[in-house]
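Participant: Everything below, folded, please.
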Amino acid sequence: MNKKIYFNLFVVSFIIMGLEMTATRFIAPSFGNTVYTWGIIISIFLVGSSIGYTIGGFIADLKSIKKIMNYLYIFGILTIALIPIIKSTIFPYLESLSNELGTTFGVIALYFIPNLIFSSIVTVLMKEGLESRVNGKLIGNLHTSSAMGSVLGTLVTTFFFIPLTHINSVIGIFSFLIFIAFLFYNEEKSKPQQFVLIVISIISVTFPFISTKSQLSEELYQTTSLYHEIYVYETDYYNGQSGDFRYLTFGNETTIQGMMDMNTPSKLVLDYARSIWGISDTFAKGSERVFIIGHGIGTLTSQYEKENKEVKVAEIDKGVLEVSRNYFNYKGNSVEIGDGRNILKKQKNEFDVIILDAYNNTDKIPFQLTSKEFFTLTYEKLKEEGVLIINSIGNLKGDTFISSLKTTVNSVYPFVYIFAMEEKVGVQNLTIVGSKVPLDDKKITGQYTVEVDDGELIFDGNTKIFNLN
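Facilitator: Prediction:
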């Protein structure tokens, strides 16, 4: 009996924590990956577990416990297996909500019921493991089995499952593991009723893998890295133009991280890339040394390399670099894998241009690259005539992040300019430029110099800005 209980406690606890670690991969493409995202995820899991423990305690005292447990396992397998289907069905509707509300309802829809079910199972297993004996050693062993499952569920999911396979396949693996635990727990395999339950379980386990196949059918490439769900798509039409377009996204097809027309690879397709290049070419035309945080598909990196400039690029995700080489023809050797802030800190020479073009998932700049401490570092690494160029996404009016980003940059750089492709209010790419000396912003053609309201300063250890990564 104890071996069966220990094994099931281990597996069920493994799955609970494994599911929690997959949450941002389903949430981030639609609502971003911020500290608030994790706060919502953890809170909902804790609430679900608390309710589940209470329900499990009630079930554990019932006489028909074996039959109920069988159904809990089957229903648990089904609720896990349906996660990718639920995500693809309801998230398009949730995306009209704010990031916080969308994250909350999204996590509840995907995880609340399975977490509640498996937390209930944990409580029942604990009661069964105690049998008629109650002593400290036995209680400690049961909790240790559960704790070890939680630890390994966290580590294996984070460092093995997610980096090596599609997120839907990870869900399929979890369904299969619970199915194995169910078989080990279920001693009455010969009854027709038990046979039907097993068949239902097997069918449920296949759902995530079927979902994976259907989602991948129209993609050129997909991979899961330590940091992103990386997708490469192809289309013959973009923004009113025909061509052989290929683009990179981090799980949200509407937020493009980089695009190339394969017929003319050197052409800068996206507005933000043309803006960065134009500003750099205007305000630092004679530049020799360029530092870029965020490699993407390598379009800007290649442009600077062709100009025979000394380019240093920091890219945190090795998977992004590999995709840029394999699918976007990047051939250079200017990229170093690692955190951009740390790599910049180690540079001994000053730069003419520093470009910040880094994003976590969809449209959020990593928090450590938005603080006053970070911009002070860029100031120290720039030459007197150098410029800092930031690719940001936001609204000209009522956008607390853009206002705070501008104010924070201005707290370090005496001269700050914001350029936009359109003067109208609405979410768009905004290029923020910081300089130690005044610049003639009228030299930038095809863009508008715009103003935004002042906001709160962003610091490493203290910020009032909501919705930062």
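
Participant: going forward, measure contacts and count neighbours with C-alpha atoms only.
Facilitator: OK.

Participant: Give me the buried positions along the helix ranked longest in the chain.
Facilitator: Scanning the chain for the helix with the most residues, using DSSP state H, yields helix 2-31. Using 16 or more other Cα atoms under 10 Å as the test for burial, helix 2-31 gives 5-31.

Participant: Next, the second sequence, to be compared with the first:
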Amino acid sequence: MDGRSLVSYRPTKPEIAVFVSGITSMGLEILAVRIVAPQFGSHIYTVGGILTVFLIALSLGYWQGGKRAAGATDRQMGWIMLATAVYVAVVVYASDLLLAQTSTLALPPRYASLPAVVALFGPPTYLLGFISPYAAELSSKQGTGEASGHVYALGTIGSIVGSAGTTFVLIPALTIEEIGLIFGLLLVATAVGLTLPSVSRKSVVASVFVALLLVVAAGSGPVAFDYRGDVVHETGTPHQQLEIVDDGDVRTMYLDGSRHSAIDLENPDRHVFAYTKYFHLPMLMAADEDDVERVLFVGGGGYTGPQDFEERYDVTVDVVEIDTEVTAAAEEYFGLETTDELDVHAADGRQFLQSTDEPYDLIVLDAYKHDQVPFHLTTVEFMELVSDRLSDDGILHANVVSSPSGAGSEFYHAQYRTMETVFPDVYSFRTSDSSAVQNVQLVATNDETGFTQADLAERNDARTLEVDLEEAVDNYMAGPGSELETDDAPVLRDDRGGVDGLLDPMLGQRYVIEETYSQNESASAAGSVPLEPIARG
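Facilitator: Here you go, the predicted structure:
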């Protein structure tokens, strides 16, 4: 098609239908990750399951549509569009309820998300699959090859628009309900356009009904039973779903449905999640606590850890947080204030370290999650970069979510061995007495230190730290050759990290987060919180 033809080109009704079906199918596919991830995580099995279900549903739609295409009409495509829009309303309104119900099914963890994806997105994607063969049948192009090629091209262009528009425009700016409303109304408008100029009364009534259904579904929000408390802030960021929830005096930041930070509104100095106290272990291992002057946190969340360091010690703190909206929420709801002593950088942690030549005395790596570990922050190449950015006697502290032993400990063992290949000494500390998945703390020193548990206990008694680390020292785990065996664990590398496979045994396991208790609670109230993918203090 030359330039003049392109300017004068007017798409036919079937061509518009194919283009819109491409936008909607790919847009729903991108949106599916945001809808399903809070319940099942955004690991490789969830994303792969979504892709698989969409491809199967489209294939079935193509197959059935091709069998029925001989009698295809524009009006029939319009009814398919309306039926798809009805199901989009169901997705908007009932997604949380369907996710909660399907999550109780007795399935292996890696397949747990499939029933929800099939129920939510199988039917609308199947229906959209009819459009391409119908459009090819109705095409004005001469020859089967030309008609099918034209339809494939238009559908693919629509998919590109749907993918890019949803990813880069809609998700950063709108809620899931609002995006669903846009897709649904686009389908209704296309259905009406397919029947013009002779629109039947039945089509008008159906289109108005479906449009009202979409508006009501989006306006009322999804059906859900929220046991967490009062949601005081909720938004979709380019990276995740962000919620701030108040439960009594405790305010918690949730990212993709998982707890990441918490503060006690009545007692801000309390470490709500007990493991965040362990972040102060490097202050025992430094030759002197005054030797720690520059600290970097990779991962901000609610910024409770960085703020704690900035308030307790005479240090300057840099924080690398990739999600600017998380930082904005921390400023509004967690009291974050940037100062000369606490600076925030919106970047990926590894890219930031590559671009800076400033040496740090302590780097706290708090970007790992239960089922969403950024593999590029786990590898030996990354650990070498960290070591280069640390001072000669600098320290790395990594918060690793894993079992300390047995089933579910593969990632912890691999991470320990990877760090051990770079750093002279690596120390590990469990945060719960159970063998369940928990926050295991790894501390690596850039020079040889050779601390024993007794050495750390003696330092804890001798130093005047405001945070008592007796419990942390008691939870010290000996290295290889005793409790921790890493001989068979892989060294993680950029070209063959295999992190997803190492996380696989943890899927579906009980995850324990030990909590401290406030003055108004008894010691027995400070228990474990199961089944939470991650908690960042």
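
Participant: Post the TM-score for the overlay when you can.
Facilitator: The TM-score (TM-score structural alignment, normalised by the length of the first structure) is 0.89; 456 aligned residues with a Cα RMSD of 2.6 Å.

Participant: The longest helix of the first structure: how far from the chain's middle?
Facilitator: Distance of helix 2-31 of the first structure from the chain centroid (Cα atoms, centre = their mean, to the nearest Å) equals 18 Å.

Participant: Show me what secondary structure element comes after that helix.
Facilitator: Going down the chain from helix 2-31 of the first structure, the next helix or strand is helix 35-60, by DSSP states H and E.

Participant: Please work out which residues outside the following helix or strand past that following helix touch it.
Facilitator: Heading C-terminal from helix 35-60 of the first structure, the first helix or strand you meet, by DSSP H and E, is helix 65-81. The contact list for helix 65-81 of the first structure (Cα atoms under 8 Å, 6 or more residues apart in numbering) reads 59, 111, 113-114, 117-118, 121, 171-172, 174-175, 178-179, 182, 186, 197, 200-201, 204-208.

Participant: can you give me how far the helix or strand that helix 65-81 of the first structure is followed by is from the chain middle?
Facilitator: Downstream of helix 65-81 of the first structure, the first helix or strand assigned by DSSP H and E is helix 83-94. Centroid separation for helix 83-94 of the first structure versus its chain: 17 Å, with Cα atoms, centre = their mean.

Participant: So which elements touch the very next helix or strand once past helix 83-94 of the first structure?
Facilitator: For helix 83-94 of the first structure, the succeeding helix or strand toward the C-terminus, using DSSP H and E, is helix 99-107. Packed against helix 99-107 of the first structure, as judged by 3 or more Cα pairs under 8 Å, 6 or more residues apart in numbering; DSSP states H and E, are the following elements: helix 2-31, helix 35-60, helix 83-94.

Participant: Quick one: closest of these to residue 269 of the first structure.
Facilitator: helix 2-31 (22.6 Å; Cα to Cα).

Participant: average gap between the closest one and the second structure?
Facilitator: Average distance, helix 2-31 of the first structure versus aligned residues of the second structure after superposition (mean Cα distance after the TM-score superposition for the first structure): 1.6 Å.

Participant: Just say helix, strand or coil for residue 259 of the first structure.
Facilitator: The assignment at residue 259 of the first structure comes out as strand when based on DSSP: H, G, I helix; E, B strand; the rest coil.

Participant: Buried subset of the contacts of helix 65-81 of the first structure as a ChimeraX selection?
Facilitator: Command for ChimeraX that selects the buried part of the contacts of helix 65-81 of the first structure, burial taken from 16+ other Cα under 10 Å:
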select :59,111,113,114,117,118,121,171,172,174,175,178,179,182,186,197,201,204,205,206,207,208
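
Participant: Out of the contacts of helix 65-81 of the first structure, which sit inside helices?
Facilitator: 59, 113-114, 117-118, 121, 171-172, 174-175, 178-179, 182, 197, 200-201, 204-208.

Participant: Figure out which of the helices and strands packed on helix 99-107 of the first structure is closest to residue 394 of the first structure.
Facilitator: Nearest to residue 394 of the first structure, of these and by Cα to Cα, is helix 2-31 at 14.4 Å.

Participant: Just want the angle from that closest one to helix 83-94.
Facilitator: 30 degrees (axes from the mean of the first three to the mean of the last three Cα atoms, to 10 degrees).

Participant: Helix 99-107 and helix 2-31 of the first structure, what's the angle between them?
Facilitator: Using the same axes, to 10 degrees: helix 2-31 of the first structure against helix 99-107 is 140 degrees.

Participant: Run through the residues that contact whatever residue of the first structure lines up with residue 127 of the second structure.
Facilitator: Counting by TM-score structural alignment, residue 127 of the second structure lines up with residue 117 in the first structure. With contact set as Cα under 8 Å, 6+ apart, residue 117 of the first structure has these partners: 52, 72, 76.

Participant: doesn't residue 113 make contact with the first one?
Facilitator: Translated: residue 52 of the first structure. No: counting by Cα atoms under 8 Å, residue 52 of the first structure does not reach residue 113; the two are 9.1 Å apart.
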